[in-house]
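J.: Sharing a model prediction with you, sequence too.
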Amino acid sequence: MRSSIIVPIYQSPTVLSLFLESLRLTVEPDTELIMVNDGSGPEVGELIEEFARTLKTERLGAITVETVHNVNPRGCGQALNQGLSRAEGDHVFFVDSDLILASGWQSGMLRTLHDHPESGMTAGVLLYPHTGGVQHCGITFSETLGRHLFLNSRPEDLPGAPYTVQLAVFALFAMTRQVRNDVGLLDERYFNGYEDFDYQMRARALGYRTVIDPRVTSYHWELRNGVHRAGNRKSNLARFWKTWGNHVDNDVIPRLVNALTNTPDLERFVPVDLAETRTDAAGVWEALAAASPLDRHAVLDYSTKVDGERPILLPHLLPPALLTEPKPLLILVENFVRLLDNHMWLAQRLQTQTGDIVIDLHGNRVGLEDLHAGCWPGCKVR
C-alpha cells in the first residue's frame, strides 16, 4: 500500500514554506515523496533540501524523500512526468505546492480509491483560504465550455457522498498504479495547462473515472502555477477541445434540472435571466421547460445589462416592480456570488417574498435567504 507523492514546485519561498509545514504535519507513513523543483531558484532549492533533511530525521524509515532540481522551468507536465518516471508506489498522488493540507487528506483519498476500485482516480475538494468557499470540486461542462462545479458554494452544501465528475484538476489528485501503468505519462505538448484534463480523458477512454469525496478538503492559494501559463492557455485549450470535444458530456444542465425537480409549483416562478453566456442560458431554460410547467417564453431577459465580471447590482438592472413581485423569482446568473453586493435589495425583497431561488451555470442552487446571509464577508469570483 506504499504511496508515491509527487510535488511539482514553481513557487515563492513564502507560500512554499506554508505548504511544506502542512505537508510535514500531515504526510503519513509508508510514503515515497518526490519533490521536483521546476526552476524556482536557489532559495527555494535550499528550502526543499532543508525540508527533506528534517523529514528524513523526524520520520526515519517511514518516509523517503527524493528531490529533483531543474535549472530552468520545464512546465508542470514535464515536472510531473519526472516524478512519474521515479514513482514506485501502489498509489500515486499529485500535490500542488500552494496548498495548505488538512489532516487526513492522504488516508481519505486512499479510502476513496479503495471504496471505488472501478474508478481508479480521485481528487480532493479545494477551498478558498480567503472565504472558505469551494474553489474546486470537479469540472462540469456545457456544450462548449467547462466550468468549476459548485464554485463558491459552502462545503456543507456539496453532495453528502462521493460523486463522479468528468474531470478534476491535479492540484490534489490520486490514482492507482494500474491507471498510471495503463495511461502512461502526461502529454508534454500541453504547457502549464490542460495536461491534467487530457490525462483523465485518456483514462476515461480506458474505462476509469474520477471520484470526488467531499470529506477530503484542503485550502488552495492558486499561486505561481508556472511560466507562460496565460500565453499558452489558448493553444492548450484548443488542443484539448480538438482532441476531446466530442467526448465530454453536457452535464451542468441536467444538474440544474435535478436541483429544481422537487421545487413545488415551479410554474408560479417568474424566470429572470442575468447570464452572459447566452447559448448556455438558452439551454437551461429549454431544459427546464421540457422537464416542468415553466414557460420559457415568459423569461425576463436582462442579461444585456450585465457587465463582464463586475458585481451585478440588482437595483440598477431590474425594474422596481420586481422588488415587490408577489410571485417567487427564479434568477439565472453565471455565478451566484455576483449577486452578493445587493444587501439592501435582498433585505427589501425578503419583506415580500422569501421563496426566490438563484441558480447558476456552475450547478449551484441558492435560496434568497442564504444569498442575503452571504453578503458579508464578501466573495471571490474566478
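T.: Thanks, I have the structure now.
J.: contacts, neighbours, all on C-alpha from now
T.: Noted.
J.: how near is the most centrally placed residue in the chain to P8?
T.: By CA atoms, centre = their mean, the chain has its centre lying nearest to H136, at 1.9 Å. Remark: distance between H136 and P8 (CA to CA, to the nearest Å) = 19 Å.
J.: now do G207
T.: Remark: distance between G207 and P8 (CA to CA) = 27 Å.
J.: okay, the two: which has more neighbours?
T.: Here G207 and P8 are set side by side on neighbour count (other CA atoms under 10 Å), and the busier one is P8, at 28 against 12.
J.: can I assume that one is in contact with L99?
T.: No: between P8 and L99 there is no contact, the gap being 11.9 Å when judged by CA atoms under 8 Å.
J.: want to compare, so here's the second one:
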Amino acid sequence: MTLISFVVPAFRVQGYLRECLDSILGQPVAEIEVIGVDDCSPDDSGEILAEYAARDRRMRAVRLTENVGLGPARNIGLDRAVGDYVWFVDGDDWLAPECLVEVAERLRATRPDVLLVDHVRTHWNNATTGSAMPEVFPEPPGDTFRLRERPETLRLLHTAWNRLVRRQFLIDEGLRFAPGWYEDVSFSYPVLMAAERIGVLDRVCVNYRQRRAGAITRTRGDRHFEVFDQWHRVFRLMDSWGPRVDDLRPAVFERMIWHYLTVLGNGQRIAPELRPAFFAQITTDHARWLPPGGYPAPGGAEGLKHRLVAAGRWRTFSALRTAYRARDAARRTARSTRRRVAPRARRAARLTRDALLREYYRAELRRPVDPTLAVYAAYWYRGYADNPAAVYEAARRLAPGVRGLWIVRRDRVHTLPPGVEYVVAGTPAYYRALARARWLVNNVNFPDFVRKRPGTVHVQTHHGTPVKVMGLDQQRYPIGAVGMDFAGLLRRVDRWDYSVSANSFSTQMWERAYPAAYTTLEVGYPRNDRLVTATAEEVLRLRGEFGLGPGERVVLYAPTHREHLPGYRPPFDPERLLDVLGPAGRLLMRSHYFHDRDRRARRPVDRDRVRDVSAHPRVEDLYLVADVLITDYSSAMFDYAVLDRPIVVYAPDWEAYRLARGVYFDLLAEPPGAVATDFADLLDLFRSGAVDAEAATKARQRFRARFCALDDGHAAERVVRRVFLGERPEPTPGGC
C-alpha cells in the first residue's frame, strides 16, 4: 500500500533535480512512490528522471511532448498517483533527512485532509531563513482543526510543497491546479477552506531553494499580472461555495491584498513602467471583492498601503515607497561612511607598485577595447595548457584575424611553445592586455580586480569534469572550503559570458555550483580533441621521446590533491607495483599541479622504470603514451576514458574524502573500470588481470557513454565558431 505519492515536475532544474530525488528516495519510509513529470524541459531534466526510474521501482517518469507549465504538470502527476496522500515537491527543492518518518507517523495517527509541514528558505550562500510557523503556531496543535477555528493558518506560505493533501479529498472536491504563474494560490487556499481536518507538523521538512538565477521571483515581466487571474479563481470558487465559506472571506481578502502588495513591492518582478497598471488592478480587485463587513487590515505602514490601495492613490503610494527607499539608502551610506578608515592622504602615502599598476589598469579601461585581441590563461598563469590552449590553436586556424596573447608567470615562460605571444603576469603589459582585450579565455577565474567591459566576452572553459563538489556546493563541506570567499566567487562568475561543458553531467553541476546568467556551451572538452585525433604514428613518436619501447606496458599514476589534508599522499609503493607488472612494466608518476613546488625527497626507485612526469607541460602527451591510468578522484579519468583504455580507481580514503570534501556521485558504484580501496587490492587487480577483465571493460563502456559522448575531436572548433565567429548551431529538429 502506498502512503505518499510524490509529484515532482521538472523544467530547467537539471542542476538540482538529483538532490531533490535523492532526498526523497533516500528517506527511511518504504510506502512511497515518486512521479517525475518532465514538462518538455529543454535541458536534461527528463533524462535524469528516466535514469532514476530505470534503477528504482518506486520511481515513474512521465515525459510530456509539449510544455504545459507547473500547474498542469502537477495535475498530470496527480492523475497517475495511487498513494493515500500527495506531496507536490518542486524539482529544485529537497527534503530534510529522515523527515518522512515523522510525517508518516502523523498521517497515520490523525488522517488529516491536509498536513502542513515546516520549511526553511535555503539561500545561495547557505544561509537559511525560517518560516512563519513559529509565529502562527507558537504551540502547534496536536489535533486536527478546520480553517475557521484557526484562520491564522492562512498566514503560512501558500505553496503546494509545504503541505500533504489526501488524494481522495482532492478528487471529491475537484481541486486541481490552474495554468499560469502563481498557480499555488488557486490551489492552496481552496484546499485549506474545503478541508475538514487540517493538521500541523512543526518539523522542518522542506528546503526551499532560493536560486540566485532562473527563479520566477527574480524574473521581470508582465507575466506577474497572472497573479490576479489566480486570485480571481479563488473568489469565484468562494462565490460558488456560498455560505459554506462566507465567514472566511475577510481573512482570505486580507491575504489577497497582502500578496498583491508583496509582488508589487519586489523590484525584481514588476518593471517601473508596469507598476501604475499593476497598482490600478489592485484597486479594482479591492473594490470588487471587499467583504460587506470589511476585513482585518493591518496597522502601521502596511495599513497605510492598504488605505492608499482602496483610494486608488498611486502617486502617493509611489512617493511613499520612494521615501522609504531613500531613508534606507541613507542609513546604508552612513554605515559605510563610519567603516571608512583610510583618508585620501594616507591612501596616497601607501601606494605600492601594485597599486600604481592597478591605477594604470583603470586608466587603460578608458581606452577603446581592442577588437582583435584575445587573452588566454590557464591554471593561474602556470603556462600554455588545457582547454584554453586547445581553443587558442583552433582560433589560430579558424579565426586568423584574432590575435591570441597568453598570460604566464615569469618562472613559467620557458614552458611556452615557440611562436606563442605572451605577457608576464604583473607587468604593465599584463594590465594593459586585461583592460583592452575583447575576449578573455581562462580555465579558472581571472583576478577580482578585472572588470567586465561592455562588448567584451569572458569564456570559462573549466579544467575537468567534477567528481568533488565545487563552487557554492562547497559551503556544505567547510573542511574543504577553508578561506573561500563565496561572495567574491560569484562576482567573478557574473563576468562569464560562456561556460564550456564537457558533458551533460558537468552542465548540471556547473549550474548548481556557479549560478549566473552565462550561456553554457555543452560541446565536449577542447583539450580532449587531441586524444581523439592522435594517430598511431604520433603515439609511437611520443613513446620514443619518453624512452618507452613498443612492447612495454606503461602505467600512469595521477592522483589528485586533498584540500582538507595538505601534503597527504595516498599509500603507494612504486617498486611493489613494478614487481607485479613484471619486466615490461613502466611507471609514470604525476603529482597534481597544486604540488608543482613540492621538492621533498622521495624514496629511491628504479629510475629506468619509474619517471616523475609532474613537470611535463602537456598532460595529453602522458595520456597518449600510457596503457593504463591509475587515479583516485581526479578529472583525469574523464579525459583518459576518451582513449578507451583501462582505468583503475585507487581510492584508499574514499569514505573520508566524500564526507570531508563532498562528491557529486558515487565513484565506487559507477567507476570507469576496476576499483581498489587499499594498496594490496591495487596490486591484486594487476596480478589477477582484473584491470582488463570483462567487468572492468563494461564499466568503462558505461562511463564513456555517460561522460565522453561529445568528445569527437571538434570541441575546440565548436567553441571558436560560437565565441569568435558568432556562429550558432543548427536547431535540433523536433522537440518542444
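T.: Sure thing, it's come through. Note that the structure is a prediction, hence the values are computed from the model and not measured.
J.: just to revisit the earlier point, ok, for the residue nearest to the centre of the first structure, nearest residue in space, not its chain neighbours?
T.: Leaving aside its sequence neighbours, H136 of the first structure sits nearest to L126 (CA to CA, 6 or more residues apart in numbering; 5.0 Å).
J.: and the one you found, what element?
T.: According to DSSP states H and E, L126 of the first structure maps onto strand 120-127.
J.: cool, D92 of the second structure as well?
T.: Using DSSP H and E, no element contains D92 of the second structure; it sits outside every helix and strand.
J.: Next up, the contacts around it.
T.: In this structure, D92 of the second structure makes contact with 13, 15-17, 19-20, 209, judged by CA atoms under 8 Å, 6 or more residues apart in numbering.
J.: try 7 Å
T.: D92 of the second structure makes contacts with 13, 16-17, 20, 209, as judged by CA atoms under 7 Å, 6 or more residues apart in numbering.
J.: Ok, P129 of the first structure next?
T.: Taking CA under 7 Å, 6+ apart as the criterion, P129 of the first structure is in contact with 219-221.
J.: How about residues contacting the longest strand along the first structure?
T.: In the first structure, taking DSSP state E as the definition, the longest strand is strand 209-220. By CA under 7 Å, 6+ apart, the list of residues contacting strand 209-220 of the first structure from outside reads 98-102, 105, 108-109, 112, 119-129, 137, 158, 161-167.
J.: what angle sits between it and strand 120-127?
T.: Angular relation of strand 209-220 of the first structure and strand 120-127 on a 0 to 180 degree scale: 30 degrees, by axes from the mean of the first three to the mean of the last three CA atoms, to 10 degrees.
J.: Strand 209-220 of the first structure vs the second structure, mean deviation?
T.: Its aligned residues in the second structure lie a mean 3.3 Å from strand 209-220 of the first structure after superposition (mean CA distance after the TM-score superposition for the first structure).
J.: Starting from that strand, tell me the next helix or strand along the chain.
T.: Next along the chain after strand 209-220 of the first structure, taking DSSP H and E as the criterion, comes helix 229-244.
J.: Go through that following helix and flag the buried ones.
T.: Of the residues in helix 229-244 of the first structure, those scored as buried under the neighbour-count criterion (16 or more other CA atoms under 10 Å) are 229, 233, 236, 239-240.
J.: Kindly report the same for stretch 108-116 of the second structure.
T.: For stretch 108-116 of the second structure, burial by neighbour count (16+ other CA under 10 Å) applies to 111-116.
J.: Likewise for stretch 300-315 of the first structure?
T.: Within stretch 300-315 of the first structure, the residues that qualify as buried by neighbour count (16+ other CA under 10 Å) are 303, 306, 311-314.
J.: Pull the most distant pair out of those residues.
T.: S303 and P311 (13.1 Å; CA to CA).
J.: max-length helix in the second structure?
T.: Of all the segments assigned as helix in the second structure under DSSP state H, the longest by residue count is helix 314-339.
J.: And it, what does it pack against?
T.: Based on contacts counted as 3 or more CA pairs under 7 Å, 6 or more residues apart in numbering; DSSP states H and E, there is no element that helix 314-339 of the second structure packs against.
J.: In the first structure, point out the residues matching the helix or strand following it.
T.: Scanning the chain past helix 314-339 of the second structure towards its C-terminal end, the next helix or strand to appear is helix 344-349 (assignment: DSSP H and E). With TM-score structural alignment applied, helix 344-349 of the second structure matches no range in the first structure.
J.: isn't there a helix covering L440 of the second structure?
T.: No: according to DSSP: H, G, I helix; E, B strand; the rest coil, the state of L440 of the second structure is strand, so it is not within a helix.
J.: circling back to that earlier point, in CSV: the buried residues of helix 229-244 of the first structure, plus distance to G45 of the first structure.
T.: Converted to CSV, these look like this (distance: CA to CA, whole Å):
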residue, distance to G45 of the first structure
R229, 22
R233, 28
N236, 29
R239, 33
F240, 33
